[in-house]
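**Student:** The sequence and its predicted three-dimensional model are supplied below.
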Amino acid sequence: MSAGDRGNPPHPVLAAAADAALGAYRDAIRRHTPAQLAEHVLDGADGTPSMHIDVLVEDAVIDAVTALGANVLSEERGWVDRSSALTVVIDPVDGTANAASGVPVSCFSGAVAVDGVFTHALTSWLHTDDRWWAQAGVPSYRTSGRRAAEGAAVSLLRPHDRNWEAWSRVARAAGRIRVLGCSTMDAALVATGAIDAFADAGSDTHRLMDLAAAAVLVPAAGGVLVDAHGRPFELDLDLTRRWSGVVAATPELADEMCALINLA
């Protein structure tokens, strides 16, 4: 297990949520076939299809978090109100397609917001239960410190027709490109210095729960989270909102990534 700030334990609500997610994930892959896990069982609150594995893990996490008196905002069930000042934004299984098919690159990720301000985050690699956590304002981990895209190790969301040119510009500028299919893991890897940057190259695919943990983990490591189009990233109960998140080791690298994405 990875320690967050190497001193303080993770927020207890996030630790309970991660424990619940891990147990439900392991139970799901033991009891169900990949085809059953990938079955489309409902349309989530964010407007996207939900796989069976999403719902199985989310139900366990919501039970754990609400039992501790916190509100929950999640992609499948949306807003669960417990009349608390504390809200936990969760992505029960980020990298759902990976998880359902047996590719070991998926995460539980959550962030605590108190009166609308993100204060704590935790991301757990479901395959291994490695965990990364941080508290806002408390130094934790260290990014690579890279300031330029030339030679950088960059993870990207897969390209779409609508952003192929921008995606290609970033790929040509970087030294190495990866497509993991798990945004929350990508952000944790930037925070720990394993890669230099991660981005949605302008496709407006990212949802709140894809980036909530990064809003705490990455600044605590000296990096930055921005939107490629300059929109503020903030807690919002409207799960149809989208961003093109750019997570980078330094402000300079983030600025260059955004310039490449937005080059006319």
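**Tutor:** Right, received. Where do you want to start?
**Student:** From here on, just use CA atoms for contacts and neighbour counts.
**Tutor:** Fine.
**Student:** for the protein, longest helix please?
**Tutor:** Secondary structure of the chain per DSSP state H: the longest helix is helix 12-31.
**Student:** got another, please set it beside the one above:
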Amino acid sequence: MGVTTAIQSDLNEFAEFAQHLADLSRSIAHHEFQNIPAFQNKGDGSPVTAADEAVEAELLRAIRETYPDHGILGEETGCTNLDRDLVWVVDPIDGTKSFATGTSTFGSLIALCHRQKPVIGVIELPVSGWRYVGVAGEVTSFNGVPVSSRKDMRLSDCVLSASGGEFFRGPAPRSGFERLREQCDWTVYGAGCSAFGSLSRGLMDICLEGANLATFDFCALVPVVEGAGGKITDWRGRPFRLVPDMTHRADGVVATGDAALHEKVLQFLNP
């Protein structure tokens, strides 16, 4: 049974709740950003701040209070009922390095998956007050206004977003990134999750990430990109689904404004 017949009638309710979670995240993250806390490194070497933990704790509290039967996959502390049909996926501060160093491209990523497929995604950017909401079967919105990605772009005219060269480790990812970068008009670095929002409203054409992203890093991006008419897969062209394994890492992430451009990009990444 697909999304349309199973839970389509409930998606508006869940989407409203996802925006409530984004409101909670915005309030906490914006307050913490005024007095940036010290950060520590986790076991995998990535940083974590008090803001990550505070946002996640509040979001998980709200989910458990409102939907106690739903599953939760949280980056920092919360993983429960991952075998349920409906699982919330939360990245409280996506771009902790940006947050910890006082730059404003960090965001909160909130997703709901139905039978492992991301059906609701929110990219919340607390400092700018910008919010992208994607819901399966509906058009993506930016601060409540429908948006669309750019279509029929020549690769030579495309704007490419990439977190930075250090994220493309190893000869194959690095050479794939360089081949693609040389074909594009120009490249923006370090935009993080905000780049996928920009792609959804036609300001960028390609978003590229390396292979170190976990499930909570990409689930919310899927409905936002797809609802704007774009396409998002790993570097091999495989669609993203919920993986209930905290150690799982995606084989790269590539998002484009449309399917035709996506195929061209994959050819440069995988010659």
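**Tutor:** Perfect, thanks for sending it. No experiment lies behind these values; they were computed from the predicted model shown.
**Student:** in the longest helix of the first structure, what counts as buried?
**Tutor:** Neighbour counts over helix 12-31 of the first structure (16 or more other C-alpha atoms under 10 Å) mark 13-22, 24-25, 28-29 as buried.
**Student:** Over to stretch 194-210 of the first structure?
**Tutor:** In stretch 194-210 of the first structure, the ones that count as buried by 16+ other C-alpha under 10 Å are 195-204, 206-210.
**Student:** Looking at these, spot the one nearest residue 55 of the first structure.
**Tutor:** residue 209 (15.1 Å; C-alpha to C-alpha).
**Student:** what residue of the second structure matches up with the closest one?
**Tutor:** Here residue 209 of the first structure is matched to residue 216 in the second structure, going by TM-score structural alignment.
**Student:** Can you say which helix or strand has its match in it?
**Tutor:** Using DSSP states H and E, the element containing residue 216 of the second structure is helix 215-218.
**Student:** Please apply the same query to residue 155 of the first structure.
**Tutor:** Per DSSP H and E: residue 155 of the first structure is located in strand 153-156.
**Student:** Of all residues in the first structure, which one is nearest the centre?
**Tutor:** The centre of the first structure sits closest to residue 184, judged by C-alpha atoms, centre = their mean, with a distance of 2.7 Å.
**Student:** which SS class is it?
**Tutor:** Secondary structure for residue 184 of the first structure, judged by DSSP: H, G, I helix; E, B strand; the rest coil, is helix.
**Student:** contacting residues for it?
**Tutor:** Going by C-alpha atoms under 8 Å, 6 or more residues apart in numbering, residue 184 of the first structure touches 94, 107, 109, 123, 210-211, 213-214.
**Student:** make it 7 Å
**Tutor:** The contact partners of residue 184 of the first structure, taken as C-alpha atoms under 7 Å, 6 or more residues apart in numbering, are 94, 107, 109, 123, 210-211.
**Student:** Give me the helices and strands touching the next helix or strand after the strand holding residue 155 of the first structure, please.
**Tutor:** Downstream of strand 153-156 of the first structure, the first helix or strand assigned by DSSP H and E is helix 164-173. If contacts are counted by 3 or more C-alpha pairs under 7 Å, 6 or more residues apart in numbering; DSSP states H and E, helix 164-173 of the first structure sits against helix 251-262.
**Student:** what's the matching range in the second structure for the helix it packs on?
**Tutor:** Helix 251-262 of the first structure corresponds to residues 259-270 of the second structure when matched by TM-score structural alignment.
**Student:** quick one: buried residues of the matching stretch?
**Tutor:** Within stretch 259-270 of the second structure, judged by 16+ other C-alpha under 10 Å, the buried ones are 259, 261-262, 265-266, 268-269.
**Student:** Give me the contact list for stretch 219-239 of the first structure.
**Tutor:** Contacts of stretch 219-239 of the first structure (C-alpha under 7 Å, 6+ apart): 45-46, 79, 116, 134, 136-143, 191, 202, 207-208, 214-215, 218, 243-251, 258.
**Student:** The first structure: which residue goes with residue 208 of the second structure?
**Tutor:** Taking TM-score structural alignment, the alignment pairs residue 208 of the second structure with residue 199 from the first structure.
**Student:** want to throw the buried residues of helix 12-31 of the first structure into JSON lines with distance to residue 155 of the first structure?
**Tutor:** Shown next, in JSON lines, are the buried residues of helix 12-31 of the first structure (distance: C-alpha to C-alpha, whole Å):
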{"residue": "13", "distance to residue 155 of the first structure": "30"}
{"residue": "14", "distance to residue 155 of the first structure": "26"}
{"residue": "15", "distance to residue 155 of the first structure": "27"}
{"residue": "16", "distance to residue 155 of the first structure": "29"}
{"residue": "17", "distance to residue 155 of the first structure": "27"}
{"residue": "18", "distance to residue 155 of the first structure": "24"}
{"residue": "19", "distance to residue 155 of the first structure": "27"}
{"residue": "20", "distance to residue 155 of the first structure": "28"}
{"residue": "21", "distance to residue 155 of the first structure": "25"}
{"residue": "22", "distance to residue 155 of the first structure": "25"}
{"residue": "24", "distance to residue 155 of the first structure": "28"}
{"residue": "25", "distance to residue 155 of the first structure": "25"}
{"residue": "28", "distance to residue 155 of the first structure": "28"}
{"residue": "29", "distance to residue 155 of the first structure": "27"}
